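Engineer: below is the structure, and that's it, no one-letter string:
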């Protein structure tokens, strides 16, 4: 599809707003994901590369068409999807929630099955974010020391796969928001998703007054990891070993509403690391 002049982009049809971008209708069959300012253009290019590779591998994701700029902002034109999120589907039928989580597991396994090239490496991204995280120097040192002993990989890692980044379209599930994608080890990608299940934002309305959400979310995170390991053959202790680095990485960038809770969890794990009780014995550190 040809790109119209920058000044002619139809930006009066806003259909969605996220933490990093706004989404507009762009013709009959496409949308424009336009990043907010300030935003690093290389991150947008990385999302386009990752989404393009995922699409070429036949993974369930909308086709990325082009990168363009509008008034100093960078965006990506994608194939348009219709439908709510996987989280919406789970909340509409709470008794079926585990089934929706299992669909997310299967999607992540499919993503992680592919080798990729020309993407940032998971370890380098982790090292940078840990260095800038809002934690003490002791916690940073423990997280970096743990990271250095974790195995590297070249598999496609989404980096932010959670139930709100999966659309239930009329053609099935579709993963979106690839800007944090890396080449790396699946265990690190799974640990990140488990972290989001355990600590990410979750709006369940008035039900929050009646449900033990912390207990439920901890159980969901455990189920997710165990189910992924069952399907993939990856050991659970490999995923557990990534938890300290991904917790500290969560404290980089935008401040979360439950930041103190995440920081306390990172501090507990860093204490275990200092006592030598964090890294698994089921594999030889690299």
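Structural biologist: Arrived safely. Computed from a predicted model, the values in this text were never measured in an experiment.
Engineer: from now on I want contacts and neighbour counts done on CA atoms only, so please keep to that.
Structural biologist: Fine.
Engineer: all helices of the stretch 51-200 of the chain, in order?
Structural biologist: With DSSP state H, counting those that start in this stretch, the ranges of helices along the stretch 51-200 of the chain come out as 86-92, 97-112, 122-131, 137-148, 186-199.
Engineer: tell me which of these sits nearest to residue 241.
Structural biologist: helix 137-148 (7.7 Å; C-alpha to C-alpha).
Engineer: quick one: distance of the closest one to the chain centre.
Structural biologist: Helix 137-148 has its average C-alpha position 22 Å from the chain's average C-alpha position, going by C-alpha atoms, centre = their mean, to the nearest Å.
Engineer: and if you look at stretch 237-247?
Structural biologist: With C-alpha atoms, centre = their mean, you get 15 Å for stretch 237-247.
Engineer: which residue is nearest the centroid of this protein?
Structural biologist: residue 160 (0.4 Å; C-alpha atoms, centre = their mean).
Engineer: for residue 161, give its distance to residue 104.
Structural biologist: As judged by C-alpha to C-alpha, to the nearest Å, residue 161 and residue 104 stand 8 Å apart.
Engineer: re earlier: which residues touch the residue nearest to the centre of the chain?
Structural biologist: Counting by C-alpha atoms under 8 Å, 6 or more residues apart in numbering, residue 160 touches 177-178, 180-181, 189, 192-193.
Engineer: quick one: end-to-end length of stretch 48-64, please.
Structural biologist: End to end - C-alpha to C-alpha - stretch 48-64 spans 7 Å.
Engineer: tell me the buried residues in that stretch?
Structural biologist: By neighbour count on 16 or more other C-alpha atoms under 10 Å, the buried set for stretch 48-64 is 48-54, 59-64.
Engineer: do you know how far the residue nearest to the centre of the chain is from residue 192?
Structural biologist: Distance of residue 160 to residue 192, computed by C-alpha to C-alpha: 7 Å.
Engineer: likewise for residue 257?
Structural biologist: With distances taken as C-alpha to C-alpha, residue 257 is found 18 Å from residue 192.
Engineer: these two: which has the busier surroundings?
Structural biologist: residue 192 (26 against 11; other C-alpha atoms under 10 Å).
Engineer: can you pull the contacts of the more buried one?
Structural biologist: With the criterion set at C-alpha under 8 Å, 6+ apart, residue 192 makes contact with 159-161, 243, 246.
Engineer: what distance do you get for residue 122 to residue 65?
Structural biologist: For residue 122 relative to residue 65 (C-alpha to C-alpha), the value is 25 Å.
Engineer: of those two, which one has the most company?
Structural biologist: Taking other C-alpha under 10 Å, residue 122 and residue 65 do not tie; residue 122 has more neighbours (24 against 19).
Engineer: so what's the more buried one closest to, chain neighbours aside?
Structural biologist: residue 184 (4.9 Å; C-alpha to C-alpha, 6 or more residues apart in numbering).
Engineer: tell me how far the longest helix anywhere in the chain lies from the chain's centre.
Structural biologist: Counting by DSSP state H, the longest helix found in the chain is helix 213-232. Here the centre of helix 213-232 is set off from its chain's centre by 16 Å, with C-alpha atoms, centre = their mean.
Engineer: how about the strands in the stretch 151-286 of the chain?
Structural biologist: Using DSSP state E, counting those that start in this stretch, the strands of the stretch 151-286 of the chain run over 155-157, 166-169, 172-175, 182-184.
Engineer: next, the one to line up against it:
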């Protein structure tokens, strides 16, 4: 395994292809994947679209391999319109927030941002790169921040991440199109995306993968969300 090259990589993990239609997601941060796997199994058992998890041990998560572009990729190449993409994103959040929390022991990110208590499940990183458009429909990936929480915080984080891309804080090929996404998302998103926006900003500031430049522009991204609300 160590001789294989990852076919995908994010800020925190690398993804390797395995046989039998499986992938290995291996965290470079040393994070234990068991809680992530438990949340995925819980929401999947309630019918929410997630990859099937086959094994979770230490930093390694073995999951179903899914084929299809991300929501962002599909929008960039014109397979999906921006309005349709935003509608999918908002609907995925709505469906997630309709699920009951796992309970007081279900956990959250432990960030102190309010994500560890609440009456629903929150993803806390649901944006167009974390939605795969597969043959069985949109599937949500990257559940490392997920747990019990407050839906409005989840919605605020999605809006804030889109705004970070829109203002150029996070480099992405969507560029200015992310600005249109923010505006449409705030019209369609479940709950109140502004009520916990300051808490969402505090959560983003605690993310170890954020660069100093990205951190310095969080207040500007917050202002962008408020201006569009």
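Structural biologist: Okay, I see it. What you are looking at is a predicted structure, and each value in this text was computed from that prediction instead of being measured.
Engineer: so for the longest helix of structure 1, what gets flagged as buried?
Structural biologist: Buried-residue list, helix 213-232 of structure 1, by 16+ other C-alpha under 10 Å: 217-218, 220-229, 232.
Engineer: can I get those in a markdown table including distance to residue 36 of structure 1?
Structural biologist: Putting these into a markdown table (distance: C-alpha to C-alpha, whole Å) gives the following:
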| residue | distance to residue 36 of structure 1 |
| --- | --- |
| 217 | 31 |
| 218 | 33 |
| 220 | 32 |
| 221 | 31 |
| 222 | 35 |
| 223 | 35 |
| 224 | 32 |
| 225 | 33 |
| 226 | 37 |
| 227 | 36 |
| 228 | 34 |
| 229 | 37 |
| 232 | 37 |
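Engineer: which one of these is nearest to residue 265 of structure 1?
Structural biologist: Nearest member of the buried residues of helix 213-232 of structure 1 to residue 265 of structure 1, counting by C-alpha to C-alpha, is residue 218, at 12.5 Å.
Engineer: which residues touch the closest one?
Structural biologist: 197-198.
Engineer: just residue 130 of structure 2 next, same as before
Structural biologist: Residue 130 of structure 2 touches 70-71, 140-142, counting by C-alpha under 8 Å, 6+ apart.
Engineer: just to revisit the earlier point, mind checking what the residue nearest to the centre of structure 1 lines up with in structure 2?
Structural biologist: Using TM-score structural alignment, the partner of residue 160 of structure 1 in structure 2 is residue 125.
Engineer: ok, its match to residue 90 of structure 2 distance?
Structural biologist: When residue 125 of structure 2 is compared with residue 90 of structure 2 (using C-alpha to C-alpha), they lie 13 Å apart.
Engineer: ok, residue 43 of structure 2 next?
Structural biologist: 17 Å.
Engineer: next: residue 225 of structure 2.
Structural biologist: Residue 225 of structure 2 is 15 Å from residue 90 of structure 2, by C-alpha to C-alpha.
Engineer: and what of residue 139 of structure 2?
Structural biologist: Counting by C-alpha to C-alpha - residue 139 of structure 2 and residue 90 of structure 2 are separated by 13 Å.
Engineer: so for those two, which residue has more residues nearby?
Structural biologist: Taking other C-alpha under 10 Å, residue 139 of structure 2 and residue 90 do not tie; residue 90 has more neighbours (23 against 20).
Engineer: so that one is in contact with residue 184, correct?
Structural biologist: No. Counting by C-alpha atoms under 8 Å, residue 90 of structure 2 stays clear of residue 184, with 9.5 Å between them.
Engineer: how about residues contacting the helix or strand hosting residue 43 of structure 1?
Structural biologist: Following DSSP states H and E, one finds residue 43 of structure 1 within helix 41-56. Contact partners of helix 41-56 of structure 1, identified using C-alpha under 8 Å, 6+ apart, comprise 35, 60-64, 66-67, 74-76, 111, 116, 118-119, 177-182.
Engineer: just the buried residues out of these, in PyMOL syntax.
Structural biologist: To isolate in PyMOL the members of those that are buried, counting by 16+ other C-alpha under 10 Å, one can use:
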select buried, resi 35+60+61+62+63+64+66+67+74+75+76+111+116+119+177+178+179+180+181+182
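Engineer: run a quick neighbour tally on the aligned residue in structure 2 for residue 255 of structure 1.
Structural biologist: Matched across to structure 2, residue 255 of structure 1 falls on residue 210, judged by TM-score structural alignment. Per other C-alpha under 10 Å, the neighbour tally for residue 210 of structure 2 reads 14.
Engineer: again, but for residue 38 of structure 1
Structural biologist: Around residue 38 of structure 1 there are 10 residues (other C-alpha under 10 Å).
Engineer: what angle do the helix holding residue 43 of structure 1 and helix 97-112 make?
Structural biologist: When axes from the mean of the first three to the mean of the last three C-alpha atoms, to 10 degrees is applied, the directions of helix 41-56 of structure 1 and helix 97-112 differ by 100 degrees.
Engineer: list the buried residues in stretch 147-158 of structure 1.
Structural biologist: Neighbour counts over stretch 147-158 of structure 1 (16+ other C-alpha under 10 Å) mark 147, 150-158 as buried.
Engineer: meant to ask about stretch 138-148 of structure 1
Structural biologist: Neighbour counts over stretch 138-148 of structure 1 (16+ other C-alpha under 10 Å) mark 139-140, 142-144, 146-147 as buried.
Engineer: likewise for stretch 260-269 of structure 1?
Structural biologist: For stretch 260-269 of structure 1, by 16+ other C-alpha under 10 Å, it's 262-263, 266-267, 269.
Engineer: ok, of the contacts of residue 160 of structure 1, which one's closest to residue 200 of structure 1?
Structural biologist: Of all the contacts of residue 160 of structure 1, residue 193 has the smallest distance to residue 200 of structure 1: 9.3 Å, by C-alpha to C-alpha.
Engineer: counterpart of the closest one over in structure 2?
Structural biologist: Checking TM-score structural alignment: residue 193 of structure 1 goes with residue 158.
Engineer: doesn't residue 16 of structure 1 fall inside a strand?
Structural biologist: Yes. Membership of residue 16 of structure 1 in a strand is supported by DSSP: H, G, I helix; E, B strand; the rest coil.
Engineer: run a quick neighbour tally on it.
Structural biologist: As a measure of burial, residue 16 of structure 1 has 11 neighbours, counting by other C-alpha under 10 Å.
Engineer: return the residue of structure 2 aligned against it.
Structural biologist: By TM-score structural alignment, residue 16 of structure 1 lines up with residue 8.
Engineer: any idea how far that match is from residue 139 of structure 2?
Structural biologist: Using C-alpha to C-alpha, residue 8 of structure 2 is found at 17 Å from residue 139 of structure 2.
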